[in-house]
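Trainee: Predicted model, plus sequence, below.
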Amino acid sequence: MSRGGALPDLGVGLGYRSQLHNRILEHATEIDWLEIITDGYIHDVRAREQLEPLRERFPLVPHGLEMSVGSKDPLDEDYVRAVAAVADAVDAPWVSDHLSFTRDHGVEVGSLTPVHRTYDHARRIAGKAQRVQEMLGRPFLLENITYYVDLPGELSEAEMLSEVMRHCDCGILLDLNNVAVNAANHGFDPYRFLDALPLERVQQVHVAGNSAAQSQEGFQFDAHDAEVSDEVMQLLAYLLLRQDVKGILLERDESFPEDFSEIVTDLRRARRIAAREELR
């Protein structure tokens, strides 16, 4: 990544959710940075202004849902400009979104949908991602998603992500919980998956956990509703032995614990792994 060397080392952070607002401030010394969901602030200037107290305490990184770089539609440059305004407002070191599509041929899909894995489409996605990065004026990272139907294509998931990176100088946001869920559902080795990626492009990592209720007849679902599993933490340790990253981010989206120490425990464990105090 051409500008990767300029990115700050943020440490271990937490995905900002309004339900956790007060407890985040109460435990600010345990949290190095926050990731905000970009789309919650694009059309709501008042909500953006409410980020100011957080910005005074934490670096803020926008993470989006609707860039839809995997669509065959033209890039929505008005949307990119709106994302850029949020990033400018919080002085974000980078911006991220998903390697997926959420709309196609003008139709809203309503979910993060896997892309067709072909060489031609990889080049199209790379061109869009590069344009997004240029318009943002800061590094743009693409995240691997969870998918429940494995679409046939010329490339594996790891090959597709690698091929996109080969044609742009954007970075990767590597979601290790998504890797673990996909590996379980589609029968591949998550460590071999990591080995197949251009790890030097990984700038940020997501870790999360799923409760036992998110598994049905051996099929797993991605919910971010529990403590981070040992499996995901072991993947983090494996990755960090091979590649340093600029930020590790804990996601919790549902079943927020009454006792915030559950989240603090995950943050501290990730920090120990980053410090090589826990190694695989």
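Mentor: Nice, thanks for sending it over. Numbering: from 1, shown residues only.
Trainee: from here on, contacts and neighbour counts on C-alpha atoms
Mentor: Noted.
Trainee: Please point out which parts of stretch 156-175 sit buried.
Mentor: Judged by neighbour count (16 or more other CA atoms under 10 Å), stretch 156-175 contains these buried residues: 156-165, 167-175.
Trainee: measure that stretch end to end?
Mentor: End-to-end distance for stretch 156-175, by CA to CA, to the nearest Å: 17 Å.
Trainee: Other residues contacting that stretch?
Mentor: Contact with stretch 156-175 is made by 1-2, 4, 96, 117-119, 122-123, 125-127, 129-130, 133, 139-145, 193-194, 196-198, 201-207, as judged by CA atoms under 8 Å, 6 or more residues apart in numbering.
Trainee: how far is that stretch from where the chain is centred?
Mentor: Stretch 156-175 has its C-alpha centroid displaced from the chain centroid by 13 Å (CA atoms, centre = their mean, to the nearest Å).
Trainee: So the residue nearest to Ala87 when sequence neighbours are not counted, which state does it fall into?
Mentor: Nearest residue to Ala87, sequence neighbours excluded (CA to CA, 6 or more residues apart in numbering): Pro62, at 6.4 Å. The three-state label given to Pro62 by DSSP: H, G, I helix; E, B strand; the rest coil is strand.
Trainee: ok, structure two:
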Amino acid sequence: MPEALPMRSAGLGLRRALIDALIEAPAGAFDFLECAPDNWIGVGGGLGDKLAMLSSRHPLSCHGLSLSLGGPDPLDMAFLRKTRDFLERHQTALYSEHLSYCSADGHLYDLLPIPFTDEAVRHVAARIRDVQDALGRRIAIENVSYYAAPFQALSEVEFVDAVLREADCDLLLDVNNVHVNAINHGYDAHGFIDAMPTARIASYHVAGHYDEADDLKIDTHGTPVKDAVWGLLAHAYRVHGVRPTLLERDFNFPPLPVLLDEVQRIRDLQVQPA
């Protein structure tokens, strides 16, 4: 297995629109990069060479998009084999996926929420265990943002905790998703963070969101991180400790130095989480 990311490390999402700027970035500008293997498996030519160059220079984490952990369709074992090959080839330090589903008789091209029920816990946890067996590694699952809430016999906190225990996997704690869900669904974001199991938190994500209204936030990854989310990340550090933390940005890219300023803000909080 590749060496784990240092607890005190700050990363940036590897997006194709940024790849040339990332290659030219000054040494030490970020501690690791994260990509979605789903978007890179089978990519060759110049782009494949650039990815290989970056992964040889910098630790790489991976964040999956299409395993559909909560879905009804059988797991795509051929894709899992390709994912395992990708992770091993690039010496990926951490692999995570979303606690959601994205397929039902074919891909739906969205990350959809899972009902918070005991039956869903058993279903998702069994699939996560199968994924871990197929990949030959422990994975982390990410708490997701959602806008329509399916049947909820359990709270979101209870559901996430139950899946983690039943699957024996780790958590990628996305603090922007916590903030967005807390506003949209009327719960306390700090209380949610407090209730997460410290020992299972492998890493954090931060990202920007769109303020549709005072009571409606949209998780876009297309804007700078809001002050409230920075505050929530600092709170998570105080409660659970510093972990590798990624800045996600998927579009509306500013010049790389602007993104690196946000990466530096992560580093500043990791030194003095206040």
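Mentor: That came through fine. This one's a predicted model, so the numbers in the text were calculated from it and none came from an experiment.
Trainee: For the residue nearest to Ala87 of structure 1, give me its contacts.
Mentor: Contacts of Pro62 of structure 1 by CA under 8 Å, 6+ apart are Glu35, Ile36, Ile37, Thr38, Val86, Ala87, Ala92, Trp94, Val95, Ser96.
Trainee: same question, Leu151 of structure 1
Mentor: Pro114, His116, Arg117.
Trainee: State whether Asp211 of structure 2 is indeed within a helix.
Mentor: No. Using three-state DSSP, the secondary structure at Asp211 of structure 2 is strand, not a helix.
Trainee: How about Tyr95 of structure 2: what's its closest non-neighbour residue?
Mentor: Residue nearest to Tyr95 of structure 2 in three dimensions, not counting chain neighbours: Cys62, with 4.8 Å by CA to CA, 6+ apart.
Trainee: Remind me which helix or strand the counterpart of Leu233 of structure 2 in structure 1 belongs to.
Mentor: Under the alignment by TM-score structural alignment, Leu233 of structure 2 pairs with Leu236 in structure 1. In this structure, Leu236 of structure 1 sits in helix 230-242 according to DSSP states H and E.
Trainee: cool, and Leu108 of structure 2?
Mentor: Going by DSSP H and E, Leu108 of structure 2 is part of strand 107-112.
Trainee: Output the contacting helices and strands for that strand.
Mentor: Applying 3 or more CA pairs under 8 Å, 6 or more residues apart in numbering; DSSP states H and E, we find strand 107-112 of structure 2 packed against strand 101-103.
Trainee: tell me how far the strand it packs on is from the chain's mean position?
Mentor: 16 Å.
Trainee: can you give me the strands in the stretch 51-200 of structure 1?
Mentor: 60-63, 95-98, 101-104, 107-113, 140-143, 171-175 (DSSP state E, counting those that start in this stretch).
Trainee: Put together JSON lines for these, with distance to Asp230 of structure 1 on each row.
Mentor: JSON lines is the format used below for the strands of the stretch 51-200 of structure 1 (distance: least, CA to CA, whole Å):
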{"stretch": "strand 60-63", "distance to Asp230 of structure 1": "25"}
{"stretch": "strand 95-98", "distance to Asp230 of structure 1": "25"}
{"stretch": "strand 101-104", "distance to Asp230 of structure 1": "30"}
{"stretch": "strand 107-113", "distance to Asp230 of structure 1": "26"}
{"stretch": "strand 140-143", "distance to Asp230 of structure 1": "21"}
{"stretch": "strand 171-175", "distance to Asp230 of structure 1": "15"}
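Trainee: Those: which one's closest to Val69 of structure 1?
Mentor: Relative to Val69 of structure 1, the nearest member of the strands of the stretch 51-200 of structure 1 by CA to CA is strand 101-104, separated by 6.1 Å.
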